[in-house]
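Trainee: With the sequence up front, the predicted model follows.
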Amino acid sequence: MSILEVKNLDVRMGVQQILRAVNVKVEENGVVAVLGSNGVGKTTLMRAISNIYQATAGEIVFQGQNIANIGSDKVVKLGLCQAPEGRQIFSNMTVEENLILGAYHQDKAHFQEDLDRVFDLFPILKDRFQQQAGAMSGGEQQMLCIGRALMGRPKLLLLDEPSLGLAPLVIKCIFDLIVRIREAGTAILIVEQNAKAALSVADYAYIMEGGAIIMEGPADELARDNRLEAAYLGGHTHV
């Protein structure tokens, strides 16, 4: 059963059409990757799903409800949370304050339970709990960004370029944690340039170019696809 279905989604910014008839589906407890180079519309897709950007056509069906253009605040309450590109944490706040903000829409009775879950996944955040977030390393900030999203108790977690700017060992750690988050029952949609890392954890993947989906299929099949290898993976770690 699908938790998310993006159907024929268009997004226009002024006279420029950014997304063209995009169709993406995420199954319950599934991991789906959307791959493509910079500027192809991956982040626009994520922001449209989160209702940060307005769709100009199409539907975004989350748990059977069309949520297109209902407002980003309402989307979070429904259980769709995003860890945005570029680790957009509140750098002048502490780790604790960032995590509290992530739980803003949740019942306070669940706070400690959710905090313990985040600490189990990211023990470094417990060690840094009272530290200013901006003083942490890039990898630690990415963990905080994901941890803050998890404090919203997402049914679907959106991860926008979680490997961006991180060292290879940190990237491996982040993607290992993505597997654990999925195993705990949270569906995940990842947009990434790091195709090999994303395909290693995804069930299904889509390739974007020019604001449209040009290829899709099971992740393991795409990882072996000669067309993908030649165009995106040949000798490189990024699409």
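Mentor: Sure, I can see it. Bear in mind the structure is a predicted one, so any value in this text is a computation, not a measurement.

Trainee: from here on, contacts and neighbour counts on C-alpha atoms
Mentor: Will do.

Trainee: Quick check: residue 146 touching residue 83?
Mentor: Yes - if you go by CA atoms under 8 Å, residue 146 and residue 83 touch, sitting 5.3 Å apart.

Trainee: show me where the protein has strands.
Mentor: 2-13, 16-27, 31-35, 57-62, 65-66, 80-83, 156-160, 187-192, 204-209, 212-218 (DSSP state E).

Trainee: could you dump those to JSON lines with distance to residue 114 and mean neighbour count?
Mentor: JSON lines is the format used below for the strands of the chain (distance: least, CA to CA, whole Å; neighbours: other CA atoms under 10 Å):
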{"stretch": "strand 2-13", "distance to residue 114": "22", "mean neighbour count": "19"}
{"stretch": "strand 16-27", "distance to residue 114": "24", "mean neighbour count": "18"}
{"stretch": "strand 31-35", "distance to residue 114": "21", "mean neighbour count": "27"}
{"stretch": "strand 57-62", "distance to residue 114": "23", "mean neighbour count": "20"}
{"stretch": "strand 65-66", "distance to residue 114": "26", "mean neighbour count": "14"}
{"stretch": "strand 80-83", "distance to residue 114": "14", "mean neighbour count": "26"}
{"stretch": "strand 156-160", "distance to residue 114": "15", "mean neighbour count": "25"}
{"stretch": "strand 187-192", "distance to residue 114": "17", "mean neighbour count": "26"}
{"stretch": "strand 204-209", "distance to residue 114": "28", "mean neighbour count": "23"}
{"stretch": "strand 212-218", "distance to residue 114": "32", "mean neighbour count": "16"}
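
Trainee: Comparison target, given below:
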Amino acid sequence: MKDIVIRLARRIKKNIIWIILVPLILGVAGYILPSQIADKKSYTAEVTLAVGSYDHPIYNSTEEIPLLLRSDAFLKEALPDEKDEDLAEIKEKLTVKSESKSLLSLSYADQDQERTESVLNAISSTFLKNDQKLFEEREAVIRRSIDALEGETVSEDSKVDKERFLYELKNTQLNLKAASAVDSETVSEASGGGMSPKKKAVLGVLIGITIAFMFVVIPEFFRESF
């Protein structure tokens, strides 16, 4: 054991310059390197939608809408020029959260600002367009029912029922609501994640110490093995 310590001490003394320089060089490299490489920036576009109310099982449900917006069929409708592999990537980057029973937040993140805005705008505008169409169809059905009932001649005994049905239909008509964008689309910018220069410098030093330690100890290990 004493001989091993002596040999290690001699090897350390013989290579002391490299043992000091390797951690120092790697530490400096770790500190300088991040300043020479531009951090990749990420852009996140966000929009808040108020869900409509016209008794549709999907477009009026904050539980179903996230599934709808991330479905292949909807994404192909919203982004018809995108390839299947690009749609799969968009699906991964798209986040749909239920903020309340009537509010949904949509967000999309990408490294290209223009693409970030265009993708989220296509998704939200397609949803609102489809929602408006469904809303108008439902409203038209209610309006026709009201017109038909108002033009219907009934007996004196049925007038009360007619007025009650008309009241219910008109009340339903008043409560119909299409979806809308509550907060306009906003884009925020964030620098790419990663270690700070100081942390990378410390990591470089630790790696250098490890290399130096291996340089001193490994030869002794092989010497003992043989």
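Mentor: Thanks, I have it. It should be emphasised that the depicted structure is a prediction, and the values quoted were computed from it without experimental measurement.

Trainee: Any idea what the TM-score comes out to?
Mentor: Once superposed, chain against chain, the TM-score is 0.22 (TM-score structural alignment, normalised by the length of structure 2); 88 aligned residues with a CA RMSD of 6.1 Å.

Trainee: circling back to that earlier point, so for residue 224 of structure 1, which of the strands of structure 1 sits nearest?
Mentor: strand 212-218 (10.3 Å; CA to CA).

Trainee: Quick one: list the elements packing against that closest one.
Mentor: Counting contacts by 3 or more CA pairs under 8 Å, 6 or more residues apart in numbering; DSSP states H and E, strand 212-218 of structure 1 is packed against strand 16-27, strand 204-209.

Trainee: contacting residues around the longest one?
Mentor: Under the contact criterion CA atoms under 8 Å, 6 or more residues apart in numbering, strand 16-27 of structure 1 has outside partners 1-12, 32, 40-41, 44-45, 58, 187-189, 206, 210-213.

Trainee: same thing with the shortest one?
Mentor: Residues external to strand 204-209 of structure 1 that are found in contact with it (CA under 8 Å, 6+ apart): 24, 31-37, 40-42, 199, 213-220, 222.

Trainee: returning to that earlier point: give the residues shared as contacts by residue 146 and residue 83 of structure 1.
Mentor: residue 159.

Trainee: Next, the buried residues of the strand or helix carrying residue 31 of structure 2.
Mentor: Using DSSP states H and E, residue 31 of structure 2 sits within helix 16-36. Neighbour-count burial for helix 16-36 of structure 2 flags 19, 22, 23, 24, 25, 26, 27, 28, 29, 30, 31, 34 (criterion: 16 or more other CA atoms under 10 Å).

Trainee: Which strands or helices does the longest helix seen in structure 2 pack on?
Mentor: For structure 2, the helix that runs over the most residues, judged by DSSP state H, is helix 113-150. Applying 3+ CA pairs under 8 Å, 6+ apart, we find helix 113-150 of structure 2 packed against strand 41-50, helix 72-78, strand 103-110, helix 159-175, strand 180-191.

Trainee: Counting by contacts, list what the last one packs against.
Mentor: Spelled out, that is strand 180-191 of structure 2. Strand 180-191 of structure 2 sits against strand 41-50, helix 113-150, with contacts defined as 3+ CA pairs under 8 Å, 6+ apart.

Trainee: where's the longest one relative to the chain centroid, distance-wise?
Mentor: Okay, so that is helix 113-150 of structure 2. Helix 113-150 of structure 2 has its C-alpha centroid displaced from the chain centroid by 25 Å (CA atoms, centre = their mean, to the nearest Å).

Trainee: all helices of structure 1, in order?
Mentor: Taking DSSP H, the helices of structure 1 run over residues 42-49, 72-78, 95-102, 111-121, 123-127, 138-150, 168-183, 195-201, 219-224, 226-228.

Trainee: the inter-axis angle of the longest one versus strand 31-35?
Mentor: An angle of 140 degrees separates the directions of helix 168-183 of structure 1 and strand 31-35 when computed by axes from the mean of the first three to the mean of the last three CA atoms, to 10 degrees.

Trainee: ok so, going back, for the buried residues of helix 16-36 of structure 2, work out which two are farthest apart.
Mentor: 19 and 34 (24.4 Å).

Trainee: centre of the chain versus stretch 28-42 of structure 2, how much separation?
Mentor: With CA atoms, centre = their mean, you get 25 Å for stretch 28-42 of structure 2.

Trainee: Ends of that stretch, what's the gap?
Mentor: End-to-end distance of stretch 28-42 of structure 2 (CA to CA, to the nearest Å): 28 Å.

Trainee: rewinding a little: quick one: contacts of the helix holding residue 31 of structure 2?
Mentor: 12, 196-209, 211-212.

Trainee: Apply 10 Å and report the result again.
Mentor: By CA atoms under 10 Å, 6 or more residues apart in numbering, the residues outside helix 16-36 of structure 2 that reach it are 9-10, 12-13, 194-213, 215-216.

Trainee: Am I right that residue 98 of structure 2 is in contact with residue 106?
Mentor: Yes - using CA atoms under 10 Å, residue 98 of structure 2 makes contact with residue 106 at a distance of 9.0 Å.

Trainee: what touches both of these two?
Mentor: In contact with both residue 98 of structure 2 and residue 106: 48, 49, 66, using CA under 10 Å, 6+ apart.

Trainee: Enumerate every residue touching the second one.
Mentor: Shown in contact with residue 49 of structure 2 (CA under 10 Å, 6+ apart): 98-99, 102-106, 124, 127-128, 179-184.

Trainee: Next, the distance between the ends of stretch 181-192 of structure 1.
Mentor: Length of stretch 181-192 of structure 1, first residue to last, CA to CA: 17 Å.

Trainee: again with stretch 25-43 of structure 1
Mentor: 16 Å.
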